[in-house]
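Peer 1: With the sequence up front, the predicted model follows.
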Amino acid sequence: MRICVIGTGYVGLVAGTCFAESGNNVICVDVDEAKIEGLRNGVIPIYEPGLKELVHRNSAEGRLSFTTDLAAAVKESLISFIAVGTPPGEDGSADLKHVLGVAREIGRHMEGFKIIVDKSTVPVGTADKVRQAVQGELDRRGVSLEFDVVSNPEFLKEGAAIDDFMKPDRVVIGADNVRTAEIMKELYSPFMRKTNRLIVMDIRSAEMTKYAANAMLATRISFMNQIANLCELMNADVSAVREGIGSDSRIGYDFLFPGVGYGGSCFPKDVKALIKTAEECGYDFLLLKSVEQVNERQKRLLPEKILGYFGNNGASRPLAGKTIAVWGLSFKPRTDDMREAPSIVIIERLLELGATVRAHDPEAVREARKFFGDRITYSSSNQYDILAEADALAIITEWNEYRNPDFERIRALLRQPVIFDGRNLYKPARMQEIGFEYFSLGRTPTGSVEK
């Protein structure tokens, strides 16, 4: 099939590349000329394992191309995927100006039957607005052309997006036309060879499905973070609790790891948008409001543990003269995404308290500079470089290289052997054996937080 994907951000670039990998002719469109020129030259604007190789192969074989000419791409394609950003507004609602702007552009340039697919995460009712935007442009042109609007939400996990797309848990298609639903089934059939998990439903239900799924996962994370905090107060071990409740087949183990809060491009934005959607319907979504409040509070927990350890002397900058080494900046491992990353809140708080911060991350340093500039020191090459003469190590993101480090080297480099672990990577008993003061989440610390 001939496809265009409008928007070469995370969702658009992965989707377009994977469609090309399955044999389709795909044109990826973006207004950013520098990004398009870079993609033509093999420069991938995001870090996602396996993406670079797929882009290079499909570009070389002529199935994948990049352009800023939306009009030409729409004219050449049967299916146009809208994969542009829907950033949250000040009130938490999803900003649809980019989605509707693309819809109007499609209406201005289409010349025959088109299937227009909302791939961006959009609120319930967006397909109706897209349809109105396209039809409005056709009316202005004085032409009558047939088109269908489809909702096809993405369920990609950053760091595993290629596998998620090529071997999906499920594909949700929201369509009100049987013919169009069959075309979408054909498009996705190469990804359904082992297990057919393509679910066709009405458009509004498809739009709601994405928000409901992300809100459920965000709820699990915030719930487990609160359980971890309670475990710490009650001298229980959240790791044992997780094993106990995860073994219940009704619950399972996924998204039950305590940590410093969720971040990224989906959960924070989608929780806010669903709360706003509920408000517009006159419904007070108390549970999701609490989920959001718990998450924001959780991001502030680690710096307060650090402050408690070194002592709050009542000064305006009580950590002045202290250097904190940070491992991990991205909101999760295997991505360079810093959107809503807990590290932003944690590091800003440490700086506010007067600490000097040095940070290591394998991939997110470039993105982190956009938030912190030259206020902190960075490393992306050697995780031990930032430890020399630091007063403590704080772990924020659970990159694999942090899971089994050289503890003897860490102890030799730090001024004192103290670690604040926001991801529970190590066992407290082991850390005590090798001489570390170790503070994690929901487990008994190996040292007192009062100095």
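Peer 2: In hand now; what should we look at? Numbers count the residues shown, from 1 in each chain.
Peer 1: Every contact and neighbour count from this point should use C-alpha atoms.
Peer 2: Fine.
Peer 1: K185 and V124, how far apart?
Peer 2: Going from K185 to V124 by C-alpha to C-alpha, to the nearest Å gives 22 Å.
Peer 1: got it, and Q135?
Peer 2: Q135 is 19 Å from V124, by C-alpha to C-alpha.
Peer 1: And these two? Which one has more around it.
Peer 2: Q135 (22 against 19; other C-alpha atoms under 10 Å).
Peer 1: For the more buried one, which non-adjacent residue is closest in space?
Peer 2: Residue nearest to Q135 in three dimensions, not counting chain neighbours: G107, with 6.7 Å by C-alpha to C-alpha, 6 or more residues apart in numbering.
Peer 1: thought the one you found was touching Q132?
Peer 2: No - with contact defined as C-alpha atoms under 8 Å, G107 does not reach Q132; the gap is 9.8 Å.
Peer 1: the more surrounded of those two?
Peer 2: G107 (27 against 16).
Peer 1: Enumerate every residue touching the more buried one.
Peer 2: Taking C-alpha atoms under 8 Å, 6 or more residues apart in numbering, we find G107 in contact with 133-138.
Peer 1: For it, pull up the helix or strand it's in.
Peer 2: With elements taken from DSSP states H and E, the one containing G107 is helix 97-109.
Peer 1: and the comparison structure, right after this:
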Amino acid sequence: MKLSIIGSGYVGTTIAACFAELGHDVVNVDIDEDIVAALNDGRSPIHEPGLDELVAEHAGDRLRATTDYEEILDTDATFLALPTPATDDGSIDLGAVKAASTSLGETLAAKDDYHLVVTKSTVVPTTTEEVVGPRIAAASGKTVGEEFDIAMNPEFQREGTAVEDFLAPDKIVLGAHTDRAYDLLDDIFAPLVERADEPPVVKTGIREAEMIKYANNAFLAAKISLANDLANICKEFGVDSAEVLDAIGLDSRIGSAFLGAGLGWGGSCFPKDTAAIIAAARGRGYEPRLLQAAVDVNDGQPERMLDLLRERFDPEGKRVAVLGLSFKPGTDDIRGSRSIPLVEALLDAGADVVGYDPVATENMRELFPDIDYADSAAAALVDADAALVATDWDEFAALDEQFDEMREPVVIDGRRIVTRRDGIDYESLV
């Protein structure tokens, strides 16, 4: 089939390359000429394992990019993969979605045959029906449900494993209102269903599909925060939290996934999505107390880590290495990274901060241009008074004699990956 993807960020680039891998002809539409040039040159504009290879393999053949919306006219369906960043009150900014919907509608005015528009962006319930559809209809002069359809297909791709998550999904959620829309979605995803050994396909309404995405992430975020809350209690009693959480994870009703207690969750999804659904619920007059508690626990973990450091010395004038700047290993994304509040608090305390990350240094440099950055973990530790482990990159687990280069080998481990040994004042956050 011929598909168009509007937006080429983490989601848009990944689904474009993966749809091409499934055999579809895909055109990425983006306003950024540099991104368009990179994709057409076979280079991924983002760091994501496995994506470079797919883009390089399919660019110039089943995958191409353009700034011209007119290219959409030759496609059967368009996926909206646009950013929906959080505003100050936690609600989502639909500016990009609105602008793209209007531009898409203006383009579809010249299309004679049926077209399907699929929201891939994470949006609160009613957005596709009350924002996307009406804007396309107004700009195109066409009728929703007749000359074009709207649908929702939420993404469940984790940064660092996005390609794998798309090509081997736990589930595929298709939200639509008409048989024609469902039939076209079935055709689009048929190669994936066959390839991925028949994953469950959930067919539901558009609002339900929108909500499934938020419910999915809110549940996982709350599970992590509950694990952290329990681990914090364990620490107060001198109990090994890892043994406790490993044991409860054996219960089939609980499961072991997302029980890794530590510094907390971040990224582009969990913080934004929990804030958005909390704001949306409050907008309808409901106070989501449990979700707010999950956010509060998460926000408190960096401060608990700094308290462990302050128990040893006042950070003012001390050199502190922050190991790990991305929000998780396998990505250069620093959005929502737990290292950000750590660095902010250390600077406020007058510490001399040096940061290191295998791939996220340049992104963090844009946020904190005046701190030092090392080109290796070992270099970051030289003459440091303390090291705070913020991201669980594998290379940090391999550190050993490098800690001997510190002035005062104080190691506060926010991810419980460093091996405790003699000669290091080591403490795990949980």
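Peer 2: Structure received. These numbers come from a predicted model, not from an experiment.
Peer 1: Could you report the TM-score for this superposition?
Peer 2: The TM-score (TM-score structural alignment, normalised by the length of structure 2) is 0.95; 424 aligned residues with a C-alpha RMSD of 1.6 Å.
Peer 1: The helix holding G107 of structure 1 vs structure 2, mean deviation?
Peer 2: For helix 97-109 of structure 1, the mean deviation from structure 2 after alignment is 1.2 Å (mean C-alpha distance after the TM-score superposition for structure 1).
Peer 1: which residues in structure 2 does that helix align to?
Peer 2: Matched against structure 2 by TM-score structural alignment, helix 97-109 of structure 1 falls on residues 95-107.
Peer 1: Quick one: distance of that stretch to the chain centre.
Peer 2: Centroid displacement of stretch 95-107 of structure 2 relative to its chain, using C-alpha atoms, centre = their mean, to the nearest Å, is 24 Å.
Peer 1: is it true that V149 of structure 1 lies in a strand?
Peer 2: Yes - assignment of V149 of structure 1 by DSSP: H, G, I helix; E, B strand; the rest coil places it within a strand.
Peer 1: Next one: it from R140 of structure 1, what distance?
Peer 2: Relative to R140 of structure 1, and taking C-alpha to C-alpha, V149 of structure 1 is found at 19 Å.
Peer 1: More neighbours: which of these two?
Peer 2: Neighbour count, other C-alpha under 10 Å: between V149 of structure 1 and R140, V149 has more, with 25 against 10.
Peer 1: Aligned to E367 of structure 1, what sits in structure 2?
Peer 2: Per TM-score structural alignment, E367 of structure 1 is aligned with N363.
Peer 1: can you pull the contacts of its match?
Peer 2: 332-334 are the contacts of N363 of structure 2 under C-alpha under 8 Å, 6+ apart.
Peer 1: Make TSV out of the residues you listed and add neighbour count and secondary structure.
Peer 2: Shown next, in TSV, are the contacts of N363 of structure 2 (neighbours: other C-alpha atoms under 10 Å; DSSP: H, G, I helix; E, B strand; the rest coil):
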residue	neighbour count	secondary structure
D332	23	coil
D333	26	coil
I334	22	coil
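Peer 1: Now flag whichever of those is closest to D299 of structure 2.
Peer 2: Set against D299 of structure 2, the nearest of the contacts of N363 of structure 2 by C-alpha to C-alpha is I334 (15.8 Å).
Peer 1: OK, contacts around the closest one?
Peer 2: 267, 325-327, 360, 363-364.
Peer 1: taking the residues you listed one by one, which sit in helices?
Peer 2: 363-364 (DSSP state H).
Peer 1: burial count for the closest residue to P49 of structure 2 other than its chain neighbours?
Peer 2: Distances taken as C-alpha to C-alpha, 6+ apart put G160 closest to P49 of structure 2, at 6.1 Å, once the chain neighbours are dropped. The burial count assigned to G160 of structure 2 is 19, neighbours taken as other C-alpha under 10 Å.
Peer 1: in which helix or strand would I find G160 of structure 2?
Peer 2: Applying DSSP H and E, one finds G160 of structure 2 in no helix or strand.
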